[in-house]
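> I need the structure of the sequence given here:
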Amino acid sequence: MSRSQSQSQSRVPLVMTVAVSLLAFLIINTPSVKLIYRSELINVAAVCLLWGAGLYKVLVMSDGSLRFGRLRVWFLALFAAMWTILLFYGSLGPESQASMRLLLQYAGVFGAVVGLLLFVTRSAEIRLFLIWQIVWAAALAIAQLSVGIELDRSQNQNYLTLGVPLAAGLVSVFGHMLITRRLWVKLTLLAPAALVTVALTTLFGRAPILFSTGTIMLFWVLHIVRNGSPFAKAGQLALMLSAGTVVYQIIRSNVSDYWLTRFARLQNVGDESRVAIYREALKMVREQPFGYGMNAADTYIGIYPHNIFLETMISGGILSLVALLGLLVLFVYAAGRSLSHKAYLMPCCMLACYLFLTWNVSFNLTAAYTPIGAIALCIVALELIQREQGGERHERIGRPADA
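Below is the predicted model:
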């Protein structure tokens, strides 16, 4: 890192680091934050405050420039292309059901993701963001296990409103367990891991448990394969199997009969309601590969497709899908690098992986700021680690350093 970079970063006080990390946390976790205050103002305020804090940090507290690596430039270009197609073609498409509210929601997603990509500029901000994620999950788990959290169905709150932050916290906890060598840290993290796991078993939904444990196992196996001697790999494998057995017993002993019944239904995937939705959505894609326009699936299917790829194709066509696939290629690259870089990159990638899996079967594009924003933080995290190691060239956009 150059002297000018170090001096500009040192001028950013702790309060700004905390503020940016907290605003990033609020953006990624907006649906669950509404358990406390149910208002769309949370979305607007979090994005506007992030842009305000970010611009103040760059223009006043720093040297007035933004530093970009190639990964961030590619991510910004691909996301801008995808969202431009969705906004303009999606609103003007032959079967578009766009409204002013919908257009503003799409614009909000764009502002949120770009704000995270531009203004999260320090490793401390990402580390704090991950800590907020764990603390929030632990707090929700304590509340759920002690008094129970009431969901407001009139506000479209369901088990995922609570299950997603709990599972995201569990994934973040295990991400930190994988990267740290300090025994006391691992032992400290056992308490929130147990709390969150038990809290997850009180919910009816399958996705939070299945996708979080699947993500943890995936990264743990890859971590074992990529790191350590054969003896160390054997030890890690034994530890993973032991931990998996304990978690399985906790889940099996606490979940409801209703959950077990729903889990058993996975043996007959054809009976799942989403399968019928996917068939209709695929039929739409085959008939019009260049898209129909925003919310067209509501007209033809009666509901959004419950799949990011299908909704992207239906709304913006094949060109928007290509841009989305490009974003995922960048994420897979970052996730692969996390196995060697580790640090805070691995928990970030595990969190983004879990969120994308969940959003891909449960939510629509108007809430895509959560998974795509989390992926953006992974790209930022990788660039920051590469910058710290001196392995990535960054371009400066803005005022010269000596201005």
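
> Only C-alpha atoms from now on, for both contacts and neighbour counts.
Fine.

> Residue 293 belongs to a helix?
No. Counting by DSSP: H, G, I helix; E, B strand; the rest coil, residue 293 is not part of a helix but coil.

> That one: neighbour count?
By other C-alpha atoms under 10 Å, 28 other residues sit near residue 293.

> Could you also give me the structure for this second sequence? I'd like to compare it with the first:
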Amino acid sequence: MKIKKIKAIDCNTAVAIFILTNLPSIKLFFSSAVLNVVCFVMLIISFLLKEKLYFETTEKKEAVFSVLIILICCICMAFVAGAQVNVDTYKILFSILCVLLVSLVLNYNTAELVVKLYCVWALFLSIYHIFIGITFNPSMGQSYLTLSVPLGAFLTVLLTMLLIFKLSILAKLSYFCCLLVVLLALSSLLSRSAIIFPILISFSITLFFFFKNWRSNKSSLFFLLLFVFFALFYLSNNFDLISEFRQLDRIERTITNMSEEPRVRIYEQVLSWIVDSPLHGYGLGSPFVMMGGGYPHNIFLDLLLNGGVLLLMITLPFLILYLINLTETFSAKKLNSWRVISASLSLFLFLQWNTSFSLNSLHIPFTFILVFISLRSVKTENTFR
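Predicted coordinates:
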């Protein structure tokens, strides 16, 4: 009976985290604030049903403590005398509170299920977009990014699995078919990062494992270089035929006219504001007002603009813990496949939130960082080339 209760709590937690991290894409089909309440209540239920808080590793305990400090600091910044509270202030606080709840209820069993649900959802979105089509409602804050983020994350996982893991022929064929489906869905969107980041992450991981175990990993690097070579060759010789793939133009502009990029101008403006008030920033939620509903498009600049060096320094321990775990993951001799998958997934989302999103949705990358850290306690196994 006790085992069934634990499994039920884990399932409830996994579904709650799945909804929480996929709220933007779920709202493409059913847009309601009720979803926010539902996933929050489900997390509360999981927390209350737990007989005791148990942290599998020291790193998990440190992560919980770091998030708690961030939340306390943000609350203080939001409600000190003279602070200008706005709707974005409450969104940021809600986002960090959700991260804290996730850190308290997440364990390695739940973490595996969350990753599986996320990937299945991304595959569903890809197929739905190809055969039926998904439209975006700008008035609801929806854009191509709403769809490209889960697709890009899934693409990162697929590339990592195909290049790093020892797979059967059937598994390789299945994952390759999924890869083609995701690429076809992404081809009609404007996202550059959903193409660039997965290739960058998978290439970096493959290169690392190649130099670490060069005798047994030659095939991984060979196939990756071969893929990149033929992709570039095809694009350069058939650009007119694929001009409808609109993100190619944006990728080209990123390389040839970086100074013309809107984000560069945003960064310059934000940096000038930060220089004027470096210590404490302008208050939690201030970018929403200062930028007319916009945001700095970078986590670190966003932290500095919201709370200055103080907020950045309080957030750094959590990010340093993440960096240490990444380093240890790719330095270990034997690893569980889920550990590497969650590492690549969290890396994509962290990079994505450094180019395209604000602090009010910080729960998405931070949750998957927690998923990655939670999988540290999984028994290791050699599943690599």
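
> What does residue 174 of structure 1 correspond to in structure 2?
With TM-score structural alignment as the criterion, residue 174 of structure 1 lines up with residue 159 in structure 2.

> Leaving out chain neighbours, which residue sits closest to its match?
Spatial nearest neighbour of residue 159 of structure 2, excluding adjacent residues (C-alpha to C-alpha, 6 or more residues apart in numbering): residue 202 at 6.0 Å.

> And for residue 19 of structure 2?
The shortest distance from residue 19 of structure 2 to any non-neighbouring residue, by C-alpha to C-alpha, 6+ apart, is to residue 39 (6.1 Å).

> Tell me the counterpart of that neighbour in structure 1.
Here residue 39 of structure 2 is matched to residue 46 in structure 1, going by TM-score structural alignment.

> So its match, which state does it fall into?
Going by three-state DSSP, the secondary structure assigned to residue 46 of structure 1 is helix.

> And residue 242 of structure 2, by the same measure?
With three-state DSSP as the basis, residue 242 of structure 2 sits in coil.

> quick one: it from residue 226 of structure 2, how far?
21 Å (C-alpha to C-alpha, to the nearest Å).

> ranges for the helices of the stretch 251-400 of structure 1?
With DSSP state H, counting those that start in this stretch as the criterion, the stretch 251-400 of structure 1 has helices at 257-264, 273-287, 296-300, 308-316, 318-341, 345-362, 369-388.

> can you give me how far the second one is from the chain middle?
This means helix 273-287 of structure 1. Its chain's C-alpha centre and that of helix 273-287 of structure 1 lie 26 Å apart, by C-alpha atoms, centre = their mean, to the nearest Å.

> Which part of structure 2 matches that helix?
By TM-score structural alignment, helix 273-287 of structure 1 lines up with residues 262-276 in structure 2.

> buried set for that stretch?
For stretch 262-276 of structure 2, a neighbour-count test (16 or more other C-alpha atoms under 10 Å) marks 263, 267, 270, 271, 273, 274 as buried.

> So which residues of the stretch 101-250 of structure 2 form helices?
Applying DSSP H, counting those that start in this stretch to the stretch 101-250 of structure 2 gives helices spanning 108-131, 144-164, 169-186, 193-212, 218-237, 247-256.

> Check these for me and report the most buried one.
helix 144-164 (a mean of 24; mean count of other C-alpha atoms under 10 Å).

> Run a quick neighbour tally on residue 93 of structure 2.
By other C-alpha under 10 Å, neighbour count at residue 93 of structure 2 equals 22.

> so what does the helix or strand hosting it touch, helix or strand wise?
Here residue 93 of structure 2, judged by DSSP states H and E, is contained in helix 87-105. Identification of packing neighbours for helix 87-105 of structure 2 by 3 or more C-alpha pairs under 8 Å, 6 or more residues apart in numbering; DSSP states H and E yields helix 34-49, helix 58-79, helix 363-374.

> Read off where the last one ends up in structure 1.
To tie it back to what came earlier, the one meant is helix 363-374 of structure 2. Structural correspondence for helix 363-374 of structure 2: residues 369-380 of structure 1, per TM-score structural alignment.
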